[in-house]
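Trainee: Just to be clear, the model below is a prediction. Sequence and coordinates:
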Amino acid sequence: MDLEQVDRALATLPGLHPGGPGLAVGVYADGKVLHTAARGVATVEFGVPIDSRTRFDIASISKQFTAACLLLLERDGRLSLSDDVRAHVPELRLGVPVTIDQCLRHTGGLPEWYGLQAVTGVPFHLLDEERLMRIVTGVRRTMFEPGTRFSYSNTGYILAAVVVRRLTGRSLADFARDRLFGPLGMDDTVFRDDASVPLPQMAYGYNGAGARADTLESAVGDGGVVTGVADLAPWLGFLADGRVLGDDVRAALLERTVLADGTVLRYARGICHLSVGDLSAYGHAGGMHGYVGNLLHLPEPGVGVAVLTNHSGLDPVGLSIRLARALTGQDPAPRPAPARPATAEAARAALLGHWHDPASEATVTLGPAADGRISLTGGADFELALGDDGRWHGQADAERVWLVPEHGRLLIGHDGSIRWPDAYEPCEAPVEGPAPEGAWLNDEVGVLAVLEEGVLRVGLTFQAPVTPAPAGTWRAGPFALRLDADGDLLLSGGGLLGLRFAAQPGGTAPVGIPPGLV
């Protein structure tokens, strides 16, 4: 294995600048570190260089550690993953049962708490576990029948952390330290459940423009682990053969999700089954203010790769996949050759127009671009070119996005994503004209939405202009809006689907503050 490939790849990695934020890379086998490399600084203000022990917020990579804690409690006989989460968190007002397992597998239909934060406006730095639960406990409606669909939701992992506290009387941070990180010898790895407390060797976070963008929230479970590439080696050893924690925990962690209709998903419990070239793998990515990372383990050659960064403008998923391919002797993933312009012109004719994903209310519009390309607008704007593999591939910064027609639908996917491709259907064009006006109340999180003079205001801080969108919807920032037959406002986007706001009498104005702020 030519480990110097790692250093060569970092030497030419775009986005890294002298004195700027950067990344650390670890390569592992048999629970040991084979090689580490680092570039950039952990603190731009003080010029502290990144090394193998620099600690990063690893965001959603943390989910596998949370899931392992729940599996340990199940082995202890303290819970069953089939338990209704309400049995352990009785203040939840969910109208239907959602199991702990569905929380871990993103199949419970729970609305995303980041979306709820956006509509309430409660500042991130106030959202510790207690305050976040004041918001979550108001939720009564799931977005779909639990167990029937997959919708990535950090809320389930927040509830998992609460279950640990209720059963053990200890925080997830304390439980993981004694039952997970301690036995594995991961002494520099912790759940950081108080973002105000300084941590030694912690890298500051920076956004793509180089501005400070540190993690603010202190609720953990969905994220919150901080660690360095040197400290991850024992965990890669556990993923390889179940050492220390037990092969039963490993097997349960990696057990794929099966929906009610028998559909088998790639996602397991806090970790996802993937392919890296011709080899199977499992791993998880993570992204949070100022931090992005990816963790991969390839069981057949027994090789692991971690890329952790304090620079949200970098692409750790793409880099880790490229390194994993190179280290296992696979050629770099070839970019499909461009299709002939005449072929592209003919193929794109059937795709131009408006498309709607009923599972998320997302809409996109495909239009013609130069040289037989397609322009995509809606949420993100970029161009795609037809490849000789029959797929349309994103260009420039969208190079890992692809789309392909299938049986009258349009599948849009992203290489390396844990999610299935989204399926879009043809739909009608936007209806031009002024946006509807009025006031609507969501009684679950206690916020008012007011639409007036073409601007939507929700909760304490959200404000965005409203524009017509395809499929009878309106667009306001990241959200899609729809009026139903009763005149209620349905808000979707950001991990929310059909969050219902009931119509209020004319002249209703915001009163009070959302729960969870105080």
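Mentor: Sure thing, it's come through. Numbering: from 1, shown residues only.
Trainee: CA atoms for contacts and neighbours, from now on please.
Mentor: Will do.
Trainee: burial count for Ala278?
Mentor: Rather than Ala, residue 278 is Asp. 8 (other CA atoms under 10 Å).
Trainee: Now do the strands in the stretch 401-518 of the chain.
Mentor: Remark: strands assigned in the stretch 401-518 of the chain by DSSP state E, counting those that start in this stretch are 401-406, 409-414, 422-426, 438-442, 447-452, 455-458, 462-469, 473-476, 479-483, 489-493, 496-503.
Trainee: one more structure, for comparison:
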Amino acid sequence: MCISRLKREILLSRGYGWSNIEHTVPNTPQTKYRIGSITKGFTAMAVLQLQEQGLLSVLEPIRNYIPDFPKGDQITIHHLLTHTSGIPDFVKFPDYWTRIMRLPSTLDQTIDLFKNLPLEFIPGERFSYCTSSYILLTKMIERLSKQSYASFLNRYIFGPLKMNDTGVDDGRTIVHNLASGYSVWKEIIHTEHMDMSIPVGGYGLYSTVEDLYRWDQALYTNKLVSYESLQSMFTPHLENYGYGWAVQQLEIGNKYHTCISHYGDINGFCGNILRFVNDNLTVIILSNLNITPVTWIGKNLVRLFFGVPISFPEVTTSIDLNESVVKRIIGIYQIENSERKITITYEGGQLYLSVTKMHGAPFQYPIHPVSVTEDYIQFRTEYIDETLVFNINKTPIQLMYREMDQTHIAFHLS
């Protein structure tokens, strides 16, 4: 589902697929989606608004605002905003998927998950994407404004911009026209449960493409904060990250374009907003199937806009495999330089790939053989454009796994 803009003219606003599969409810431009970490841009805006109200300074240590946080004298608000604090990220904890995300939690209880852990590096030394930092910013917003995060955003951002279809999803309040979230395990399934008391200012908002378009428009103006504050938001620091936004130079064709963007995902949903501020172009894509390649789709829409040719996933035909070959390739594969493993299973005449992705989320896709030589067997995955190439004459068998824009080498574990 996407919307793009040229000189404040909407070029395309359309829904594709189903908002709810069970009841065959279609997606529309008014469908609401959980937007995951796209939330972080709103949290950063709230922090800058508090700074303009004289309630904080992004250059001050967080101990001035959260006195009991260990090493709070070493960490500034700027470090939190730019993912350079060194604080451990709780969504990367081994039990995040199996336990943490499933249980109700207050802000203080979530902060307690990482509060007393040692810093991973000296604040400001390097970049490490960290949702824990934005949970701390949420706490700061509530403490300084003396209201809930949701109330603050409603009063100072959503209300002024008439973003009437955007809000904090607490998982309990009925949100009309909110899409159901889906994942893949052999086939499309309901996504795993997450208690929505956890994400809040890190990844807890819902919105529509039309409301995010209003948000995009406001970021060209001083309606919410001064131009000086906007400049600080969109100034890239380590790893090209500003305050709640990635700020990059993307090569499209033979020319570089400034792109201010953010990807977001949360159980059953993913999305991306790409703002080409010097080209008067914005692309917003939201999906309620969590493996949708929204970044790939968005960048290809941009290439089309600039007249750059794009390549589409290859259409292939499945071929038959000898049963003895199937038996050889099933099993567990260890990815090089990673703790991740890939499992190949054979059930009911069908081969499956099982793998964990971001945040430890498990997926299982059918895979289909499309090419066989003396040494290699190539497979394509169903539901997502990925490939697997087995070198069956190596000992142990080697697997080359192309996962979106990354390629991994893995070896069969005997």
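Mentor: Thanks, I have it. Everything numeric in this text was worked out from a predicted model, so none of it was measured.
Trainee: returning to what we had before: who wins for proximity to Gly287 of the first structure among the strands of the stretch 401-518 of the first structure?
Mentor: strand 409-414 (15.6 Å; CA to CA).
Trainee: Just want the angle from the closest one to strand 422-426.
Mentor: Relative orientation of strand 409-414 of the first structure and strand 422-426, computed by axes from the mean of the first three to the mean of the last three CA atoms, to 10 degrees: 150 degrees.
Trainee: name the helices or strands packed onto strand 409-414 of the first structure?
Mentor: strand 401-406, strand 422-426 (3 or more CA pairs under 8 Å, 6 or more residues apart in numbering; DSSP states H and E).
Trainee: The second structure: helices as residue ranges?
Mentor: Remark: helices assigned in the second structure by DSSP state H are 39-52, 77-81, 107-112, 131-145, 149-153, 200-203, 209-218, 227-233, 294-305, 323-329.
Trainee: Out of those helices, which is closest to Tyr96 of the second structure?
Mentor: Of all the helices of the second structure, helix 107-112 comes closest under CA to CA, at 11.4 Å.
Trainee: Okay, buried residues for the closest one please.
Mentor: 110-111 (16 or more other CA atoms under 10 Å).
Trainee: what's the mean gap between it and the aligned bit of the first structure?
Mentor: Once fitted to the first structure, helix 107-112 of the second structure is off its aligned match by 2.3 Å on average (mean CA distance after the TM-score superposition for the first structure).
Trainee: Which part of the first structure matches that helix?
Mentor: Mapping helix 107-112 of the second structure onto the first structure (TM-score structural alignment) gives residues 129-134.
Trainee: now the matching stretch, how far from the chain's geometric center?
Mentor: How far stretch 129-134 of the first structure lies from its chain's middle: 21 Å, per CA atoms, centre = their mean, to the nearest Å.
Trainee: Stretch 242-260 of the second structure now?
Mentor: 17 Å.
Trainee: circling back to that earlier point, of the strands of the stretch 401-518 of the first structure, which is nearest Thr148 of the first structure?
Mentor: strand 496-503 (14.8 Å).
Trainee: For the closest one, grab the matching residue range in the second structure.
Mentor: Using TM-score structural alignment, strand 496-503 of the first structure pairs with nothing in the second structure.
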